[in-house]
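Asks: give the three-dimensional model of this entry:
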Amino acid sequence: MKRTITLILLLASTYSSIAQEEFIAPSRYLSSCGFTQLTGGVILLRARLEPFPDTLNFILDSGSGGISLDSVTVQYFGLKPVPSNRTIRGIAGIRQVSFVHDQVLKLPDLSIDSLEFHVNDYSILTSVYGERIDGIIGYAVLSRYILKIDYDSNKIEFWSRGSLKYPRGGYLLRPQINMLPVQSLRIKDERTITSRFLFDMGAGLNMMLTSDFIKDSAFMRKKRKFFTKQAEGLGGKIDMQLSVIKEVKIGPYRFRNVPVYIFDDTYNVTSYPYLGGILGNDLLRRFNIILNYDHRDIYLLPNSHYNEPFDYSYTGMELFYENGHIVIGDVAKGSPAEAVGLKEGDIVIAIDRNFNQSIQQYKLAIQNAGDKLKMIIQRGPDVFEYSLKVKSIL
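Replies: Now for the predicted structure:
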């Protein structure tokens, strides 16, 4: 008799648990907005800060643990930041931040209230992308909604939290999410290793690996070539090494000969050995993605960009938009750019007869390995023409 009672109680408990799951309210469509893809697939979307009428540019960043505004934007609106003892950490520095409290972000048909924006200087991002960057949208918004990101249509849909049926043909990741999503991946070169990586949609690259991870794992082939390259992030600019690894495997999806950056994690962004590095959006943009932080789900569905070739180009120079001009930034020693005589601070007038001064188009122009480019450069009062061959890192 006791066994019967116990079994009945167990069945009742199980049924109650299942019933509770069945009665979770379904997710509801709330809003949608278009977005622009910047270099490396980084998402730029537009929103307003109420009650102001100005449209602002925000980067969508799963690698951000909050939400932020650029210091110039804060000053423009006359907002009064409140100092704090909190710091934010990036690949190139650590900064103490202030906050503007209880703000409202306005998207089409959707107002997101009670937001605590931290204030940061994003002038470097504005310079890199040639677009005014007013802020970054991270966990503070991503945790409140289900986001469906479609790189085929360049559209994001916002859905309420709740039960959701994922489309067929994709794969469900179950990352660890403690403000930032962390996913286990298998990577292969000299050795095959499984490690944890930050799922970072704000990083316009395929992968970043820490130099400590590379040394401790003896992961990369000894004959790999490394190319010096400058990268930009929170805190400013930092020199890295660019190379290629044999394979990256995300769930069932394999990518071969993947370009990677290797950096000295001076500011302990990855808390190594907890993380081996960062998985960036130049690889992730090859999927339409559903972010469901409430259920700790990230759903990947291969899209029309899935089989696009990787960028193996190398010139050894960076382009920035500064004071109304496109200028050459750092020129790496021993690089093709240095070999032909290009210098930091040179103003780019045209590349291959394209005089339109679009930094996005110019960056695309120098990303075709093997191409020979004609560059018209202004240096002081003088104008020069240079012929530059784009090298391949493969």
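
Asks: could you use CA atoms for every contact and neighbour count after this?
Replies: Noted.

Asks: for S387, which residues are in contact?
Replies: 340, 372-375 (CA atoms under 8 Å, 6 or more residues apart in numbering).

Asks: do the same with L147
Replies: Applying CA under 8 Å, 6+ apart, we find L147 in contact with 156-159, 290-292.

Asks: from memory S243 sits against F263, does it?
Replies: No: if you go by CA atoms under 8 Å, S243 and F263 don't touch, sitting 11.3 Å apart.

Asks: re the thing from before, would you list the buried entries among the contacts of S387?
Replies: Buried positions within the contacts of S387, assessed by neighbour count (16 or more other CA atoms under 10 Å), are 373-375.

Asks: returning to that earlier point: now flag whichever of the contacts of L147 is closest to L198.
Replies: Using CA to CA, L291 comes nearest to L198 of those, at 14.3 Å.

Asks: going on from the strand or helix carrying the closest one, what's the next piece of helix or strand?
Replies: Assigned by DSSP states H and E, L291 belongs to strand 287-292. Per DSSP H and E, strand 287-292 leads on to strand 297-302 as the next helix or strand towards the C-terminus.

Asks: next, the structure of the following sequence, for comparison with the previous one:
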Amino acid sequence: MNSYLSYKESITGMKYLNKRRINNIFLFSLLACLSIFRCINTSLYAQQQIQNLSFVNSTQKSVSFPFKFINNLIILPVVINDSDTLQFILDTGVSTSIMTELSIGDSLLLNYTRQIKIHGLGQGEPIDALHSSGNSFNVSSIRGTNQDLIILLQNVFNLSSVFGTRIHGLLGYNIFMNFIVEIDYSKNIISFHDPKTYNYKKGWWIFRSGRKNESLPLIIHETKPYILAYIVMNNGSRIPVKLLVDTGASHSLWLDTFSDSLIKVPEETIEVFLGKGLNGDIFGKLGKISEVQIGNFVFSNPIAAFPDSISAGQSMGLDYRNGTLGAELLRRFNVIIDYPNKKITLTKNSNFNDPFKVNRSGIDIETPIPELPYYVISHVRKGSPAENAGLRSGDEIKYINNNRAYNLSINDIYEFFCRKSGKRIKLGIIRDEYYFSVDIYLKDFIATKTSPNNKTWQK
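Replies: The predicted structure is shown next:
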């Protein structure tokens, strides 16, 4: 059964559904501070056949190409069933590739569709989606057939507006299971290698001068990659944790206090709106912990998110992990993710000692028309410099420090908001067709008790 899904039909719903079979899939996809956290139940994966991707040219051993890097996330070009080029976020936290939205004018030929219900974070009702099998995927010179795809029939995340560019979906497990994936976060280059022919560089996993690289065991459980690490809470307790390695999460660290009684929410936190789950809004707290240790690499004062169990609902603690390691930490390394050999290799890069980025303004923004430089405030944090200056959701940003907003990318704007505490940011605002300017003074929402000192343990 083939289905032709257009933009209009993706919004209005159920024209092409095979209603004889309805499955429930648990999916956690939390948009938070321009981050995506997700935790997808793999009951669907357990039913499907192994789906191989390979190089179009059977003699090819590897391919490398640049990627878009927006808010710590890797965006790759993907073609599905000979469609126009779509943009997908590379996401180790996703078991089955997901189509989150189609744009006006987009269309997609789908194979063998059936209706499913998706449950996720929040306390609302499950949403409708399509499960399509037997699709072809192309990523550069990589091609896969018989690929599964989940298509959300409601654009619940508005990823294109949040990231300022067209985002059509999430690309996950299938591409990792077939290749050794090398991510150069310092140059924004990604490489896919044939596991049968790839040779690690001599001494790659052996520490050299300065202990710059290390290989760690990668635990693959129900399609997702985990590592064992340590966190040090502010009371000094050192806790072993199992963390999901999530390239599709732009935060540093997410911790589940319900997974271990020793994991405590820090005393100094702020309550925040973390984002939207599939079934409603997600709230929680942000705070700094003392340290996180990954192998022999130690990071001081990382910012951790602690989702609220009530708004997060049924997902808390269900996948037997303590939290998530996101791309704000991963980008400090060049990373080799090796599912076939179950290891991950980390090499310090030029980002290693970067301070952890903090939005000190209290402003979240979106682009109502993606890829057009038209920026609107989507959320103002309570008690933040932005709220104290009288800014509101819906205000349009025209200028930032005398820079016209239309000359800036969404990344550029957040760079202004992440400057040092005490910096003045002058904004030109339009509200109800009235223009005015306002000054906000950036402020750390949580005090740092110790100075940042990212380091490598010397044994």
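
Asks: returning to that earlier point: tell me which of the contacts of S387 of structure 1 persist in structure 2.
Replies: On the basis of both residues aligned by TM-score structural alignment, their matches' CA atoms under 8 Å, what survives of those in structure 2 is 340, 372-375.

Asks: let me have those in a markdown table, adding secondary structure and distance to L147 of structure 1 as columns.
Replies: Output for those, formatted as a markdown table (DSSP: H, G, I helix; E, B strand; the rest coil; distance: CA to CA, whole Å):
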| residue | secondary structure | distance to L147 of structure 1 |
| --- | --- | --- |
| V340 | helix | 46 |
| K372 | strand | 41 |
| L373 | strand | 40 |
| K374 | strand | 43 |
| M375 | strand | 42 |
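
Asks: so G428 of structure 2 sits against Y434, correct?
Replies: No: applying CA under 8 Å, one finds G428 of structure 2 not in contact with Y434, separated by 10.6 Å.

Asks: neighbour count winner among those two?
Replies: Neighbours were counted for G428 of structure 2 and for Y434 using other CA atoms under 10 Å; G428 has more, 20 against 7.

Asks: leaving out the residues flanking it, which one is nearest to the residue mapped onto Y441 of structure 2 from structure 1?
Replies: With TM-score structural alignment as the criterion, Y441 of structure 2 lines up with K389 in structure 1. Closest residue to K389 of structure 1 apart from its sequence neighbours, by CA to CA, 6 or more residues apart in numbering: K372 at 4.3 Å.

Asks: same thing with Q176 of structure 1?
Replies: Among residues not flanking Q176 of structure 1 along the chain, V182 sits closest, at 5.1 Å (CA to CA, 6+ apart).

Asks: the one you found: which element?
Replies: Per DSSP H and E: V182 of structure 1 is located in strand 180-188.

Asks: on contacts alone, who are the packing partners of the next helix or strand after that strand?
Replies: Proceeding C-terminally, strand 180-188 of structure 1 gives way to strand 192-199 as the next helix or strand, assigned by DSSP H and E. Counting contacts by 3 or more CA pairs under 8 Å, 6 or more residues apart in numbering; DSSP states H and E, strand 192-199 of structure 1 is packed against strand 180-188, strand 277-279.

Asks: closest to R254 of structure 1 out of the kept ones among the contacts of S387 of structure 1?
Replies: For these, the nearest to R254 of structure 1 is K372 (31.6 Å; CA to CA).

Asks: what do we get in structure 2 for that closest one?
Replies: Using TM-score structural alignment, the equivalent of K372 of structure 1 in structure 2 is R424.

Asks: touching, that match and V438? I think so.
Replies: No: contact criterion CA under 8 Å: R424 of structure 2 and V438 do not qualify, at 10.1 Å.

Asks: same question for stretch 380-395 of structure 2: list its buried residues.
Replies: For stretch 380-395 of structure 2, by 16+ other CA under 10 Å, it's 380-381, 384-387, 391-395.

Asks: hmm, who's touching it?
Replies: With contact meaning CA under 8 Å, 6+ apart, stretch 380-395 of structure 2 is reached by 272-273, 360-364, 376-379, 429-431, 438-443.

Asks: that older thread, format the buried residues of stretch 380-395 of structure 2 as CSV; extra columns: secondary structure.
Replies: What follows is the buried residues of stretch 380-395 of structure 2, written out as CSV (DSSP: H, G, I helix; E, B strand; the rest coil):
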residue, secondary structure
V380, strand
R381, coil
S384, coil
P385, helix
A386, helix
E387, helix
L391, coil
R392, coil
S393, coil
G394, coil
D395, coil
